[in-house]
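Participant: Sequence first, predicted coordinates after that:
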Amino acid sequence: MPALPGNGERDAPFLRAASDSDRHDPLGPSLRPSIGNWQRPCKSHYWVDRGKIEWSAEWTPEQIAAGRAAEERRREHYYAELYAGWWWVRIWRWLKSIMSS
């Protein structure tokens, strides 16, 4: 597990089916998109590329909010595509549209 800068804690990133991809290479694993630990004091942000950690610059609160919003959009799109053909999902979306009008 990679050590986090600043607070010395360890992190075990988990894959989110909606947005992450992992790739196996003889040099080591790669994870995309980046991993951000915005709840921790150090606010670490990094990628894993062929078994090596690539650190990012510190993000501003605005960048963090935009990143979270983009992740939520990816997640919504992923699950919309995943369950698009399920009859109960179509009914649920129809009911939600009626309730929000």
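Facilitator: Arrived safely.

Participant: Only C-alpha atoms from now on, for both contacts and neighbour counts.
Facilitator: OK.

Participant: Checking residue 91 next. Helix, strand or coil?
Facilitator: Under the three-state scheme (DSSP: H, G, I helix; E, B strand; the rest coil), residue 91 adopts helix.

Participant: Contacts only, for it.
Facilitator: Listed by C-alpha atoms under 8 Å, 6 or more residues apart in numbering, residue 91 has no contact partners.

Participant: And it, how far from residue 84?
Facilitator: With distances taken as C-alpha to C-alpha, to the nearest Å, residue 91 is found 11 Å from residue 84.

Participant: for residue 27, same thing?
Facilitator: 37 Å.

Participant: ok, now residue 7?
Facilitator: Residue 7 is 43 Å from residue 84, by C-alpha to C-alpha.

Participant: putting a second one here so we can go through both:
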Amino acid sequence: MRHHTLEHRFVRNAPRELEPGVLYISMEYATAVHSCCCGCGERVVTPFTPTDWRITFDGESVTLNPSVGNWNQDCRSHYVIERNRVVECGRWSDVRVEAERRRDMRAKAAYYGRAAASARPDTPPTAHAVDTEQTSGIWSRFWAWLST
């Protein structure tokens, strides 16, 4: 890791040119942006959503959870930002990366599917609950099959 600490800056918009070692945080756009901590210079965007990242500001430092895995970049760096410190995490295999992508898709489908269904007045709540349970069962069986 090239950067072992990050300075946080609360901004409205992230600049086009990112200063290495700076975590730009836009509460208005619920997103943090930084230059990859490995030093490759790639732009890393972490949106704050119920299914993506969360940021904690303790008055002096920031923590970003979960870890940042740059699987789509050549560097494939993986780290956690904890109290402005960059903590290097181990590399993930392609199999583990794909498993995490599937888990992420399921989390988004479960969360946003629930939100979309509750926004439709013509969908009875009990019908949605049954659909969610059936979908969850299918995913559980699929995951179990995939894990063997």
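Facilitator: Alright, I've got the coordinates. Computed from a prediction, not measured in an experiment: that's the story for all the values here.

Participant: In structure 2, point out the residues matching the longest strand seen in structure 1.
Facilitator: The longest strand of structure 1 (DSSP state E) is strand 28-36. With TM-score structural alignment applied, strand 28-36 of structure 1 matches the range 61-69 in structure 2.

Participant: Enumerate the positions of the matching stretch that are buried.
Facilitator: 62, 63, 64, 65, 68, 69 (16 or more other C-alpha atoms under 10 Å).

Participant: Check stretch 98-110 of structure 2 too.
Facilitator: Counting neighbours by 16+ other C-alpha under 10 Å, stretch 98-110 of structure 2 gives 106, 108, 109 as buried.

Participant: now these in CSV, with secondary structure and distance to residue 26 of structure 2?
Facilitator: Formatted as CSV, the buried residues of stretch 98-110 of structure 2 follow (DSSP: H, G, I helix; E, B strand; the rest coil; distance: C-alpha to C-alpha, whole Å):
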residue, secondary structure, distance to residue 26 of structure 2
106, helix, 27
108, helix, 22
109, helix, 26
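
Participant: Closest to residue 140 of structure 2 out of these?
Facilitator: Closest approach between the buried residues of stretch 98-110 of structure 2 and residue 140 of structure 2, by C-alpha to C-alpha: residue 106, at 10.5 Å.

Participant: Residue in structure 1 paired with that closest one?
Facilitator: Using TM-score structural alignment, residue 106 of structure 2 lines up with residue 73 in structure 1.

Participant: what ranges do the strands span in structure 2?
Facilitator: 7-10, 22-26, 31-35, 43-47, 54-57, 62-69, 78-82, 85-88.

Participant: right, and the ones you listed - which one's nearest residue 139 of structure 2?
Facilitator: Using C-alpha to C-alpha, the nearest of the strands of structure 2 to residue 139 of structure 2 is strand 62-69, at 22.7 Å.

Participant: circling back to that earlier point, want to throw the buried residues of stretch 98-110 of structure 2 into a markdown table with distance to residue 139 of structure 2?
Facilitator: Output for the buried residues of stretch 98-110 of structure 2, formatted as a markdown table (distance: C-alpha to C-alpha, whole Å):
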| residue | distance to residue 139 of structure 2 |
| --- | --- |
| 106 | 8 |
| 108 | 13 |
| 109 | 11 |
